[in-house]
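Peer 1: Model the following, please.
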Amino acid sequence: MEAIDPSTGARIETYEEHTESDVTEALDRATEAFDDWRARSIRDREQLLAAAGEVLRENKREYAETITREMGKPVTQSLSEVEKCARVCDHYAEHASAYLDSDPHPSPPGSTVRTEYEPLGAVLAVMPWNFPFWQVFRFAAPYLAAGNVGLLKHASNVPGCALAIEDVFREAGCPEGVFQSLLIPSDLVDDVIADDRVRAATLTGSGPAGRSVAATAGDHLKKTVLELGGSDPFVVLDDADVETAAETGAWARNLNGGQSCIAAKRFVVHTDVYDDFLDAFVDEIDSLAVGDPMDEETEVGPQAREDLMVELHEQVAESVDAGATIVTGGEPLDREGIFYPPTVLTDVPEGCPADSEETFGPVATVYEVADEDEAVDKANDTNFGLGASVWTEDRDRGERVAGRIDAGCVYVNQLVKSDPRVPFGGVKDSGYGRELSEVGITEFVNRKTVWVE
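Peer 2: Predicted coordinates for the structure are as follows:
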């Protein structure tokens, strides 16, 4: 596996892929580690998670620079990502015991009945490159706290991140085999899922990848959690604070180079404020600093890979051919590295790529709608259902509209984000299951009924 700096095209380092024999040994280590790990007190596991948070904080600059070199996000955003990983470790270090405490149930006189939450075993995580630390810790912190052990198949363009995360848990004091990174190609994933030593799998990624993992896991009766992307609507109603919505919207679309499943992608704007919003939105987007991701002033770095930028530009070009209008951006930048400018499209025809597909890069589509009902219809006019954002000065109205949008989460007067304190996941083609909070930690456990007479 080669790690390539997308800002320059230079090779950073070459890593040896793990062989099938290496994978077999890793699975043996995971099985052996699980027997000890599950028997530890949950307080011991919480303390090791807290230690992992400290390791992250102590080395955050080093980890942030690894993220930036391998996938290109601005280093300030990489630092924020590492800090967020430390926070999720803190969260489960503090709350795992309460989340996993047994639940009593009504029972006949003289008996007690309760539900115990017991770990399943080794959980395989197939994770993407866009948030190469956060996506992993979002899975690892709760599942390790619950007593499972983790196997990471990371994206092939971030192998340095994969090994660095393994080192975090090792330095925190976790026993060998509790968390391991597998540097393997995608065509070995099915074999790992099928192996009896693996008890469950989770994936964040594309729809085809999710369907493949789910199909293999289903064949072997293993549970999965899938987060498969989104095309999140950003609804601006006629009573919204337009300037604030435009400023937040520009950031919500272009954070992480626009390469985020929960990025605002479709801006659905009431006709009464459409012109004002569009003008303010474009001004905000044009003001974003695009450049060297190691520069602290940079706000938008390169795209992660050349093939991804080519695909994104094809979506834009096909949409323009279908009748969409480019307001700003729309062409790869003529400079070293894989840079695509923040782009805004209007007059977007129904069914064109920018309308019907997920655009995984800094491309925003802006729609004009006549009223609240049309705004809701347009927000729901997608196969995805991950997140949504609604902007209005009337909080009651915002809650009412939020209730009509088909999504795993809706934020009123705020951009969509994941937070350790609340469940995260989607509906429709955005996947199933939930990560984070109490719900997330109990996804991969045996809810065992214990009846004592």
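Peer 1: all contacts plus neighbour counts: C-alpha atoms, from now on.
Peer 2: Will do.
Peer 1: now the helices for the stretch 101-250 of the chain?
Peer 2: Ranges of helices in the stretch 101-250 of the chain, per DSSP state H, counting those that start in this stretch, are 134-145, 159-172, 189-194, 207-219, 242-254.
Peer 1: Make a markdown table from the ones you listed and add mean neighbour count and distance to Glu336 to it.
Peer 2: Supplementary listing: the helices of the stretch 101-250 of the chain in a markdown table, determined by neighbours: other CA atoms under 10 Å; distance: least, CA to CA, whole Å:
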| stretch | mean neighbour count | distance to Glu336 |
| --- | --- | --- |
| helix 134-145 | 25 | 28 |
| helix 159-172 | 21 | 23 |
| helix 189-194 | 18 | 34 |
| helix 207-219 | 17 | 31 |
| helix 242-254 | 22 | 20 |
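Peer 1: Tell me which of those helices approaches Trp451 most closely.
Peer 2: helix 134-145 (25.2 Å; CA to CA).
Peer 1: elements contacting the closest one?
Peer 2: helix 42-58, helix 75-99, strand 149-153, helix 437-441 (3 or more CA pairs under 8 Å, 6 or more residues apart in numbering; DSSP states H and E).
Peer 1: Out of the ones you listed, which is the most enclosed?
Peer 2: Here the criterion is mean neighbour count by mean count of other CA atoms under 10 Å, and of the helices and strands packed on helix 134-145 the winner is strand 149-153, at a mean of 26.
Peer 1: pretty sure Lys223 contacts Val198?
Peer 2: No - between Lys223 and Val198 there is no contact under CA atoms under 8 Å: 10.5 Å.
Peer 1: okay, those two: which has more neighbours?
Peer 2: The residue with more neighbours, out of Lys223 and Val198, is Val198; 22 against 16, by other CA atoms under 10 Å.
Peer 1: One more sequence to fold, the one below, so I can look at both together:
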Amino acid sequence: MSYQTINPLTDEVLKTYPNHDAAYVEQALVKGDVLYKQWRNDPVASRGPVLNKVADLMAAQSDALAKILTVEMGKRFVEAQGEVALCISIARYYAEHAADFLKPEHIKSSIGTAQVISRPTGILMMVEPWNFPYYQIMRVFAPNFMVGNPMLLKHASNCPMAAEAFEKIVIAAGVPEGAFANLYITYDQVNQIIADKRVQGVALTGSERAGQLVAAEAGKNMKQSSLELGGSDPFIVLDDANLSEIKKIISGARLFNAGQVCTSSKRFIVTEKNYEQMLAMLKEAFAAVKLGDPMLSTTTLAPLSSSKAKQNLAQQVRAAVENGATLAFGSLAQNKPAALFEPVILTNITKENPAFYQEFFGPVGQIYRVPDEAAAIRLANDSHYGLSGVVFGGSPEHATEVASQLETGSVFVNSFGGTLPELPFGGVKNSGYGRELGRFGIETFVNKETIVTKHNPINLDDAFGGFV
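Peer 2: Coordinates of the predicted model:
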């Protein structure tokens, strides 16, 4: 596996990184294991100042860090700045709240004084993708740093510079040796790490195929795992929806980060009353984008992450049309240079079309016409995925009732939500399992240890809880 920084705008190879060998990996494991044994006896709050220092350094180097994302995976510079800001907020959130989240919980028990304490589990393996290079790391790193779990990172092969930059930040912040190591390694090496007895869990964000392989390896070795594997998120428009509100966000809902977002609204599901107007709005929004250099403030649609990603997406669109979908907007040709991809809208996608159950990871909008609300819910749930979703309706209360019927990890009513440090993130079905962020996210790799203390002499009549 070759780790290279390739500018998606020009296809220029900017830097190639050598892979780390077995000796380097072993050194990282040794240091992580030593630190874990120290950390498991240290108070959670003791790590907060260091995590705040990580946030301080990211803030001080915000533009330089953002530029790396723009050059390496094509993200618009303003969006890259936003990603850095989000990482800073996640770090500060856990530095402030982790000790409270992990404080002992007391339980009333007839057998004695009972409490559940939160302990670290050990070294974690992180396998992360390229679409949000810093954010994908931070949402695992920040909570688990506070828990006391050392981490090893295998990042995507096309964003080695971002992985390197993150590691430099945490080292400069004074994170203890062994707390975090960036590894340029193969998937075979990942499997070897998962199998290592010093490693207790693995967190992966990526494709279904990668998730299946990692989950299988984790299961075989009795290791905990969490998976976030993408989505084909519905955007439901009910009869009484305020279309002027939708118009404000319809472009960003699908085209933010060039559409390379797991929680992008990929399937617009619209009741008969509003279908034609929604289709016209989507066409207008797609026609207004300015495709080009992601460093320029005038650009509103950046290139895809790589020319390979462009080729794959173009083939996916062609296959959808060949199987009966209507190309309602855009071109099959995609003649722009390098990884630049012009937006496309597909309609009339039937269940017999392979596109119906696929995730389109790029600026491709699908719009479906349904007769009523019940049909919208059925269509939204007729998916292999269940990561996120959006419901727009005139009555927030009724739209919330509709949202509660969706088979998904989260739903945003009358807004396009995105992500915030306090909101749990994760999915169901082929979108994976486990949660990251918020209070639930910090508990994913925590040993909830129950301690029962008896203060009175043993009475044999209830020595085993009174059941014998």
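Peer 1: Tell me how they score on TM after superposing.
Peer 2: Superposed pair, TM-score by TM-score structural alignment, normalised by the length of the first structure: 0.97. Supporting alignment: 452 aligned residues with a CA RMSD of 1.2 Å.
Peer 1: just to revisit the earlier point, go through the helices and strands packed on helix 134-145 of the first structure and name the closest to Glu171 of the first structure.
Peer 2: Glu171 of the first structure lies closest, by CA to CA, to one member of those: helix 42-58, at 7.1 Å.
Peer 1: Skip the chain neighbours and tell me the closest residue to the most centrally placed residue in the first structure.
Peer 2: By CA atoms, centre = their mean, the first structure has its centre lying nearest to Gln135, at 5.2 Å. Of all residues not flanking Gln135 of the first structure in the chain, Met127 sits nearest, at 6.6 Å (CA to CA, 6 or more residues apart in numbering).
Peer 1: Distance of that neighbour relative to Lys153 of the first structure?
Peer 2: Distance from Met127 of the first structure to Lys153 of the first structure, counting by CA to CA, to the nearest Å: 6 Å.
Peer 1: re earlier: could I get the helices of the stretch 101-250 of the first structure in a markdown table, plus columns for distance to Asn59 of the first structure?
Peer 2: Output for the helices of the stretch 101-250 of the first structure, formatted as a markdown table (distance: least, CA to CA, whole Å):
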| stretch | distance to Asn59 of the first structure |
| --- | --- |
| helix 134-145 | 15 |
| helix 159-172 | 9 |
| helix 189-194 | 31 |
| helix 207-219 | 32 |
| helix 242-254 | 27 |
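Peer 1: and of those, who's closest to Arg434 of the first structure?
Peer 2: Closest approach to Arg434 of the first structure among the helices of the stretch 101-250 of the first structure is made by helix 134-145 (10.3 Å; CA to CA).
Peer 1: Which position in the second structure pairs with the residue nearest to Gln135 of the first structure?
Peer 2: In the second structure, Met127 of the first structure lines up with Glu128, judged by TM-score structural alignment.
Peer 1: tell me the contacts of that match?
Peer 2: Contact analysis of Glu128 of the second structure by CA atoms under 8 Å, 6 or more residues apart in numbering lists 136-137, 153-156, 204-206.
Peer 1: what does Tyr433 of the second structure give?
Peer 2: Here Tyr433 of the second structure is in contact with 226-228, 426-427 (CA under 8 Å, 6+ apart).
Peer 1: Please enumerate the strands of the stretch 201-350 of the second structure.
Peer 2: Assigned by DSSP state E, counting those that start in this stretch, the strands in the stretch 201-350 of the second structure fall at 224-228, 233-237, 265-271, 326-329, 344-347.
Peer 1: Let me have the ones you listed in TSV, extended by distance to Val34 of the second structure.
Peer 2: Shown next, in TSV, are those (distance: least, CA to CA, whole Å):
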stretch	distance to Val34 of the second structure
strand 224-228	20
strand 233-237	42
strand 265-271	44
strand 326-329	57
strand 344-347	52
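Peer 1: Go through those and pick out the most buried.
Peer 2: Most buried of these, by mean neighbour count (mean count of other CA under 10 Å): strand 233-237, with a mean of 28.
Peer 1: tilt between it and helix 243-255?
Peer 2: Computed by axes from the mean of the first three to the mean of the last three CA atoms, to 10 degrees, the angle separating strand 233-237 of the second structure from helix 243-255 equals 170 degrees.
Peer 1: show me what contacts the closest residue to Gly112 of the second structure other than its chain neighbours?
Peer 2: Of all residues not flanking Gly112 of the second structure in the chain, Lys454 sits nearest, at 4.6 Å (CA to CA, 6+ apart). Residues in contact with Lys454 of the second structure (CA under 8 Å, 6+ apart) are 111-113.
Peer 1: got it, and Asp101 of the first structure?
Peer 2: Applying CA under 8 Å, 6+ apart, the residues near Asp101 of the first structure are 116-117.
Peer 1: residue in the second structure matching it?
Peer 2: Counting by TM-score structural alignment, Asp101 of the first structure lines up with Lys103 in the second structure.
Peer 1: follow-up on the earlier one: quick one: closest of the strands of the stretch 201-350 of the second structure to Arg439 of the second structure.
Peer 2: Proximity to Arg439 of the second structure, assessed across these by CA to CA, is greatest for strand 224-228 (15.4 Å).
Peer 1: elements contacting the closest one?
Peer 2: strand 199-205, helix 208-220, strand 432-433.
Peer 1: cutoff 6 Å now
Peer 2: Packing partners of strand 224-228 of the second structure (3 or more CA pairs under 6 Å, 6 or more residues apart in numbering; DSSP states H and E): strand 199-205, strand 432-433.
Peer 1: what angle sits between the first one and helix 133-147?
Peer 2: Our comparison of strand 199-205 of the second structure with helix 133-147, counting by the same axes, to 10 degrees, yields an angle of 150 degrees.
Peer 1: how big is the offset of strand 199-205 of the second structure relative to the first structure?
Peer 2: Mean deviation of strand 199-205 of the second structure relative to the first structure after superposition (mean CA distance after the TM-score superposition for the first structure): 0.5 Å.
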